[in-house]
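# all I have is the shape, not the residue letters:
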C-alpha cells in the first residue's frame, strides 16, 4: 500500500509540474509593420519559402539569402529603410564582409556550415541603398541568431 501511495504522489508531482501549452497566433493586425501593401503581399507569399532576393535595379547587383526566419525578422524587427544612411551601411558592411570572408577561408576554426560562401563586396562600388540595407540587416540577423560577432560592434537594433 505504501508503494502505491508513493507512486501516486510521484505521478501527481510530475503531472503538476508540466506546463500548459497555449497556441498563439499572430495576425497582420497585431503586427506593427511599416511596410507597403505590395511588400506585405510579397512577405506573405515568401513567408513559407524564406528566400530573400536583394537586388538594385539600377546597378544590377544581386544577393540571394536563404535563411529561415530572415524575411520575417527583416519586416518585423529590423529598422525601416531610410533609418540608416548609405555611408553608415557601406562602412559596416565592409567590416562585416571582411570578417565573413576570413571565416569562410578558415573552416578549421569557424563552422563551415555557417560560413559557406565568400561575399564579393567592394567598397569602391556603389551597390545602392537597398542592397546595402538588406545585407547589413542580414549580418545583424546572422550575428544574433547564431551568436557570432563579425566586428567590433555589438549587433543591436537601434
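That came through fine. The structure displayed is predicted, hence computed values, not measured ones.
# going forward, measure contacts and count neighbours with C-alpha atoms only.
Fine.
# helices along the protein, start to end?
Using DSSP state H, the helices of the chain run over 2-17, 37-46, 70-76, 86-104, 129-146.
# buried stuff in the first one?
Read it as helix 2-17. Counting neighbours by 16 or more other C-alpha atoms under 10 Å, one finds that helix 2-17 has no buried residues.
# also the longest one?
The neighbour-count criterion (16+ other C-alpha under 10 Å) identifies 86, 89-90, 92-94, 96-98, 100-101, 103-104 as the buried residues of helix 86-104.
# ok so, going back, just put the helices of the chain in a markdown table and tack on distance to residue 111.
Formatted as a markdown table, the helices of the chain follow (distance: least, C-alpha to C-alpha, whole Å):
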| stretch | distance to residue 111 |
| --- | --- |
| helix 2-17 | 38 |
| helix 37-46 | 28 |
| helix 70-76 | 20 |
| helix 86-104 | 8 |
| helix 129-146 | 11 |
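# and here's the other structure:
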C-alpha cells in the first residue's frame, strides 16, 4: 500500500510538472505570435552584383545625372544585352570568360537604379574590358 502511494504521488507530481511545462511553452508561443507584425508595404529591392571592385569605382565616376536616360531606354537595351550575354555563357569560347548567366525577367519591374547599373555594367564590359557582348550596341561616351 505504501508503495502504491509513492507511485501515485510520483505520477501526480510528474503530471503536474508536465502540465506546467506544456502550459509554459504555450504562453511563450502565444507571446511570440503576438509580437509579429505584418505590413502591407513590403517591397523587393534588386541590385546588380558584379564582384568587380574596378567596375564599382568606374560606375561611381560615370554615374552623373547628365548621363541619365529613361528607364524604358535602359530596359530595352538590357533585354538585348542579357539575351546576348546568356547566349555567350551557354556556348563559351576562349574569348569569353564570364560564366554566370544574368537572371533578368523582362516582365519584372526592376526599377530605374537597377536597370541603370546593369546597363552600365554591360557598357563597362564592352568599353573598358573590350569584350564585345553584342554588335550594334548604343554609342555612349564615357569620362
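Received the coordinates, thanks. Keep in mind it's a predicted model, so treat the numbers as computed, not measured.
# where in structure 1 does stretch 107-118 of structure 2 align, residue-wise?
The counterpart of stretch 107-118 of structure 2 in structure 1, using TM-score structural alignment, spans residues 124-135.
# tell me which of the helices of structure 1 lies nearest to residue 152 of structure 1.
Of all the helices of structure 1, helix 86-104 sits nearest to residue 152 of structure 1, with 9.0 Å by C-alpha to C-alpha.
# that closest one maps to which residues in structure 2?
Using TM-score structural alignment, helix 86-104 of structure 1 lines up with residues 71-89 of structure 2.
# that stretch vs structure 1, average offset?
Stretch 71-89 of structure 2, aligned to structure 1 and superposed, deviates on average by 0.4 Å (mean C-alpha distance after the TM-score superposition for structure 1).
# show residues contacting that stretch.
96, 98-102, 104, 106, 111-112, 115-116, 118-119, 122, 133-134 (C-alpha atoms under 8 Å, 6 or more residues apart in numbering).
# mind doing that once more with 6 Å?
By C-alpha atoms under 6 Å, 6 or more residues apart in numbering, the surrounding residues in contact with stretch 71-89 of structure 2 are 99, 101, 112, 115, 119.
# farthest pair in those residues?
It's 99 and 112 that sit farthest apart of the contacts of stretch 71-89 of structure 2, by C-alpha to C-alpha, at 25.5 Å.
# mind checking which of the two has more residues around it?
Per other C-alpha atoms under 10 Å, whichever of residue 99 of structure 2 and residue 112 has more neighbours is residue 112, with 15 against 12.
# cool, thanks, signing off.
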